[in-house]
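Colleague: The following comprises the amino acid sequence and a computationally predicted model.
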Amino acid sequence: MRTAIRQPAGRNFADVDSMLARLLDVMLIALGAALASFALTPHAGLSIFEGAFVAFDMAFAILLLPWFGVYDSWRGRSKWRLATNIVFGWIAVQICGLAMLFLLHRAASVSRLWCVSWTAITAVGLVASRLLVHAVLGRLRRAGGNLRLVAVVGAGAHRDRVIANIVRSPDAGFRAVATFNTRQARECDFPGLPSFGRLREFAEWVRREQIEEVWLALPMSEEDTVLRILDEFSGDLVNLRFIPDVRSLAMFDRNVIDLVGAPAINLMASPMTPYALIQKALFDRLFAAAALLALTPVMLSIAVAVKVTSKGPVLFTQRRKGADGRVFRIYKFRSMREHASRPGVVRQATRGDPRVTRVGAFLRRTSLDELPQFLNVLRGEMSVVGPRPHAIEHDDQYRSIVDGYIHRYRIKPGITGWAQVNGFRGETDRIEKMQARVEHDLYYLRNWSFGLDMRIVFATVVRGLRHRNAY
């Protein structure tokens, strides 16, 4: 049994960094409270109860923020996800602080305006401090500092893709320095990197050069190779990371979950956790209610315009499939003249379609015809952001010929989505167009975050979903 021969460089520094980050967060919480008080009452300062509120939050921050992973290593991980975790962690801290004041019957003694201002200022400060630190680290890493050296195990296209990702992401702080070619007789070595064909020689080089990371870029079928690597480095303090080739798995979830007491990875399941679904549903209802209140004059004007310019009802309804394939009726402002259609056949609108009215053409081009779908959101049938629902006839047509199409049913359909803000909307007269749309929908499912939803909503409002394919 080989004994550990070294302590990984940077572990002690990581502990110090974590302590400094916690201290900085506590200071920012106190500073945010002081700034909010100064902005509202420059000469009054904090009351004794507001000071107690701040003290409670500083203590809760030390206890709760680690649960949100904000002090973990975020090297190579999404900074948007980090910012979201920080904001929700801070909100949880504030809720606990308010609960303490409520239990002490002192909640009424705290200024609500000051509390809201403090919450916003501190949230901005916490996120900005993290982004600033990572920006400084990014510049340092691009200059060749604060790097972790990586030896990659594998062969072929998947290994080359992993190494290329390392090269394209210098801010992440990794540098590929060697490979262990598991198929040397059949696959070429990666150009520019030293390559090994024998495991023992590779392992000795990793120890001699004090390489911190060994990444296994292997198919999941190569269990024997994975076990050999694990056995070889079982006595070394080297980070072994398995990066399986999962290109054929449309809904692979990279997170490990606890399932009846055993670790499990979802190869094909919804990536949305119950907590995420509750968070998304709460946002949907609040946003839809606010949108309907704010847009009531606009929607009434559109309803009048539709009614007086063509015969027929104001709203058009159609059966669509939602989450888990459940059928519901979607609402739209009618944009076409009444016409006869063949049962089971849905004809998509085309450029210059004579069925589309003048008002309808404007509504479709600007997506104002979709506004009644906020009613579907309030009813729980749709989300503000998600894959756009298609006619059931199109679902039946495409689910058997478009890869991954069925996975669009794993969450509620949306009024807008990642595909739409990237230009994939309107007529899908070729399979390639639908495939591209579905690929964007699957990207959204795999990478969902509250921050991504906000980006899509913002892009939708800014662009107005104006696109040449909308007719």
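Modeller: That came through fine.
Colleague: only C-alpha atoms for contact and neighbour calcs from this point on.
Modeller: OK.
Colleague: which helices and strands sit right next to the longest helix along the chain?
Modeller: With DSSP state H setting the assignment, residue counts place helix 274-309 as the longest helix in the chain. Helix 274-309 makes packing contacts with strand 327-333, helix 358-366, helix 373-378, strand 383-385 when contacts are defined by 3 or more Cα pairs under 8 Å, 6 or more residues apart in numbering; DSSP states H and E.
Colleague: rerun at 7 Å
Modeller: Applying 3 or more Cα pairs under 7 Å, 6 or more residues apart in numbering; DSSP states H and E, one finds that helix 274-309 makes contact with helix 373-378.
Colleague: Report the inter-axis angle for the following helix or strand past the longest helix of the chain versus helix 274-309.
Modeller: Next helix or strand after helix 274-309 toward the C-terminus (DSSP states H and E): strand 315-321. Taking axes from the mean of the first three to the mean of the last three Cα atoms, to 10 degrees, one finds strand 315-321 and helix 274-309 inclined to each other by 150 degrees.
Colleague: Need the residues that contact strand 315-321.
Modeller: Applying Cα atoms under 7 Å, 6 or more residues apart in numbering, the external contacts of strand 315-321 come out as 327, 328, 329, 330, 331, 332, 333, 334, 389, 390, 391, 392.
Colleague: Return the closest of those residues with respect to residue 8.
Modeller: Taking Cα to Cα as the measure, residue 8 lies nearest residue 389 of the contacts of strand 315-321, at 50.5 Å.
Colleague: can you count the residues close to residue 161?
Modeller: Residue 161 has 12 neighbours, counted by other Cα atoms under 10 Å.
Colleague: got it, and residue 221?
Modeller: The criterion is other Cα under 10 Å. On that basis, residue 221 has 10 neighbouring residues.
Colleague: which SS state does it fall under?
Modeller: coil (DSSP: H, G, I helix; E, B strand; the rest coil).
Colleague: what separates it from residue 264, distance-wise?
Modeller: Between residue 221 and residue 264 the computed distance is 17 Å (Cα to Cα, to the nearest Å).
Colleague: distance of the nearest residue to residue 377 once chain neighbours are set aside from residue 292?
Modeller: Leaving aside its sequence neighbours, residue 377 sits nearest to residue 383 (Cα to Cα, 6 or more residues apart in numbering; 5.4 Å). Remark: distance between residue 383 and residue 292 (Cα to Cα) = 14 Å.
Colleague: Repeat that for residue 162.
Modeller: Going from residue 162 to residue 292 by Cα to Cα gives 46 Å.
Colleague: structure B:
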Amino acid sequence: MKAKIRRYSTYINPFFCLIDLFILNLTTLLFQTNIDQNLLFSFYISVLWIVLSIKNEFYDIKRFSKVIHILSSLIRQFLIFALILYAFIGFFKQPNISRWEMGKYFLTTIYAVTFFKFVFLYLLSKYRIFGGNIRKVVVIGDNKKTSQLIKIFKEKPDFGYKFQKKFCVNKPDFDLETCFNFIIENEIDEVYCSIAELSNNQLRDIVNFTENNLKILKFIPDNKDIFTKKMIFNYYEYIPVLSFREIPLDDYINKFIKRTFDVLLSLFVLVGILSWLTPLIALLIQLESKGPVFFKQRRNGLDYKEFYCYKYRSMKPSNSANQATKGDARVTRIGKFIRRTSIDELPQFLNVLKGEMSVVGPRPHMVKHNEEFARNVDKFMVRHFVKPGITGLAQVSGFRGEIETNKDIVNRVKYDIFYVENWSLLLDIKITFLTAINAIKGEEKAY
């Protein structure tokens, strides 16, 4: 058995951490913060930065990590670091510290840490292109997914994977012993296996071989019903337990970040827009048809609990509780405009402020529709693991408005589940921005 060749990878994250600590401490010299105990402050921010980084997995950046995930990690890190920074003033009784200078210090560290992080990541990717920090890989299996993975290895040299060989399990001459000899002789670092093509005995042999020879083993999922889920592996004492998904918004820090975003944006809209828009919309609604300005309807929210969802009334008062369809005679002229521009949804910022909804999340359906979809659409209920939203990933991806075919609701659920499992603040900001753009342009299915 040969020792594992790490090629200095273990030093990359500590190096990034040391650079950040150097920036955090050096930057304090640039501002007149009036800190009485500089050594204490340096120790305080250094220790808590490291603790926070471990908690947030701030330096757990993979060679295949996307830019949006890195930016999300930076935002999360600095939002909490801001609280830590200003807590120093009260905790250590430092009344002479300049809050303004501390704010400038905080912004400077954001710019500096972000800049150097991306510079070093860029240089690291170039280093990999020229043959450094390489991982030699083999693939066991021959199907569409293995071919796609091999294509990524070849077309993305900045990932640092060097594809060596593919072993076709279904060929008559396939032999695991030959495969294992090739892996040892060529000092392969990582082994990728297609689960569907291997028997349980073969999988067991591969697992034993890789563990005994210090090789990294990764599986390529094939079974769409189980293995494409975002499975999480945990231990209860010594018993291994698999769970199908991890929900980012179950984390209390993520909840705090999302709720802060919701409250700040809701206050901005309610005070800055609805305070003057509501009287104008109310007048136009009343001029066309008598009745209430606001319309409320029971919807299902977090954990399937019912709440009243608010809207501006866009239809003539009637006893029908059915959703509006294309060419619906109940929709008024002002109703057509506010529905097309999504203005009718703005009162839902009251729901957000009350904590019943979020700015971004799976759109809530009418209670009777929910009951129907829950019976007929697979995994529909997963949407209710998080608060419903005024807008959502499905809506900005072309699946808003009336459910015309079964494909519409299936695709909507697919996007909603992706959002539930992959939430980030940057994703919320992106969806909010796209929603605003779509509202300005007007949407075809908003009727």
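Modeller: Perfect, I can see it now. Only a predicted model underlies this, so the values are computations on that prediction, with no experimental measurement involved.
Colleague: The longest helix of structure 1 relative to helix 358-366, how many degrees between them?
Modeller: With the same axes, to 10 degrees applied, the angle from helix 274-309 of structure 1 to helix 358-366 works out at 160 degrees.
Colleague: Buried residues of helix 274-309 of structure 1, list them for me.
Modeller: 280-281, 283-285, 287-289, 292, 299, 302-303, 306 (16 or more other Cα atoms under 10 Å).
Colleague: Now render the residues you listed as JSON lines, adding distance to residue 56 of structure 1.
Modeller: Output for the buried residues of helix 274-309 of structure 1, formatted as JSON lines (distance: Cα to Cα, whole Å):
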{"residue": "280", "distance to residue 56 of structure 1": "29"}
{"residue": "281", "distance to residue 56 of structure 1": "30"}
{"residue": "283", "distance to residue 56 of structure 1": "28"}
{"residue": "284", "distance to residue 56 of structure 1": "32"}
{"residue": "285", "distance to residue 56 of structure 1": "32"}
{"residue": "287", "distance to residue 56 of structure 1": "31"}
{"residue": "288", "distance to residue 56 of structure 1": "35"}
{"residue": "289", "distance to residue 56 of structure 1": "34"}
{"residue": "292", "distance to residue 56 of structure 1": "38"}
{"residue": "299", "distance to residue 56 of structure 1": "47"}
{"residue": "302", "distance to residue 56 of structure 1": "51"}
{"residue": "303", "distance to residue 56 of structure 1": "52"}
{"residue": "306", "distance to residue 56 of structure 1": "57"}
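Colleague: Mind telling me the two of those residues farthest from one another?
Modeller: 280 and 306, at 32.6 Å, using Cα to Cα across those.
Colleague: Quick check: the aligned residue for residue 428 of structure 1 in structure 2?
Modeller: Matched to structure 2 by TM-score structural alignment, residue 428 of structure 1 sits across from residue 403.
Colleague: With residue 121 of structure 1 instead?
Modeller: In structure 2, the residue paired with residue 121 of structure 1 is residue 108, using TM-score structural alignment.
Colleague: Mean per-residue distance, the longest helix along structure 2 versus structure 1.
Modeller: For structure 2, the helix that runs over the most residues, judged by DSSP H, is helix 99-129. Following superposition, helix 99-129 of structure 2 is found to deviate from structure 1 by 2.7 Å on average (mean Cα distance after the TM-score superposition for structure 1).
Colleague: Give me the buried positions along that helix.
Modeller: 101-106, 108-110, 113-114, 117, 124-129.
Colleague: what does the helix or strand just after it correspond to over in structure 1?
Modeller: Stepping forward along the backbone from helix 99-129 of structure 2, the first helix or strand reached (DSSP H and E) is strand 135-140. Under TM-score structural alignment, strand 135-140 of structure 2 corresponds to residues 148-153 of structure 1.
Colleague: That stretch vs structure 2, average distance?
Modeller: Comparison of stretch 148-153 of structure 1 with structure 2 after fitting gives an average deviation of 1.7 Å (mean Cα distance after the TM-score superposition for structure 1).
Colleague: Over in structure 1, tell me which residue corresponds to residue 372 of structure 2.
Modeller: By TM-score structural alignment, residue 372 of structure 2 lines up with residue 397.
Colleague: In terms of helices and strands, where is its match?
Modeller: Under the criterion of DSSP H and E, residue 397 of structure 1 resides in helix 392-398.
Colleague: Average separation of that helix from the aligned part of structure 2, please.
Modeller: Helix 392-398 of structure 1 versus its aligned partner: 2.6 Å mean (mean Cα distance after the TM-score superposition for structure 1).
Colleague: buried set for that helix?
Modeller: 392, 394, 395, 398.
Colleague: so residue 419 of structure 1 sits right up against residue 443, yeah?
Modeller: No. Assessed by Cα atoms under 7 Å, residue 419 of structure 1 is found out of contact with residue 443, at 9.1 Å.
Colleague: what's the burial count for residue 319 of structure 1?
Modeller: Counted with other Cα under 10 Å, residue 319 of structure 1 comes out at 15.
Colleague: Tell me the residues of structure 2 aligned with stretch 297-317 of structure 1.
Modeller: In the comparison with structure 2, stretch 297-317 of structure 1 aligns to the range 276-296 (TM-score structural alignment).
Colleague: again, but for stretch 231-238 of structure 1
Modeller: With TM-score structural alignment applied, stretch 231-238 of structure 1 matches the range 208-215 in structure 2.
Colleague: Could you list the buried residues of the matching stretch?
Modeller: 210, 213, 215.
Colleague: ok, now stretch 415-435 of structure 1?
Modeller: So stretch 415-435 of structure 1, judged by 16+ other Cα under 10 Å, has buried residues 415-421, 424-428, 434-435.
Colleague: First-to-last residue distance for it?
Modeller: The first and final residues of stretch 415-435 of structure 1 sit 20 Å from each other (Cα to Cα).
Colleague: List of residues touching that stretch?
Modeller: Contacts to stretch 415-435 of structure 1, defined as Cα under 7 Å, 6+ apart, come from residues 348-350, 373, 383-388, 402, 437, 440-441, 444, 456, 459-460, 465, 467, 469-471.
Colleague: just stretch 92-110 of structure 1 next, same as before
Modeller: The contact list for stretch 92-110 of structure 1 (Cα under 7 Å, 6+ apart) reads 49, 50, 53, 56, 57, 60, 61, 64.
Colleague: and if you look at stretch 64-71 of structure 1?
Modeller: Under the criterion Cα under 7 Å, 6+ apart, residues 18, 82, 85, 86, 89, 93 lie in contact with stretch 64-71 of structure 1.
Colleague: at 6 Å instead, please
Modeller: Applying Cα atoms under 6 Å, 6 or more residues apart in numbering, the external contacts of stretch 64-71 of structure 1 come out as 18, 85, 89.
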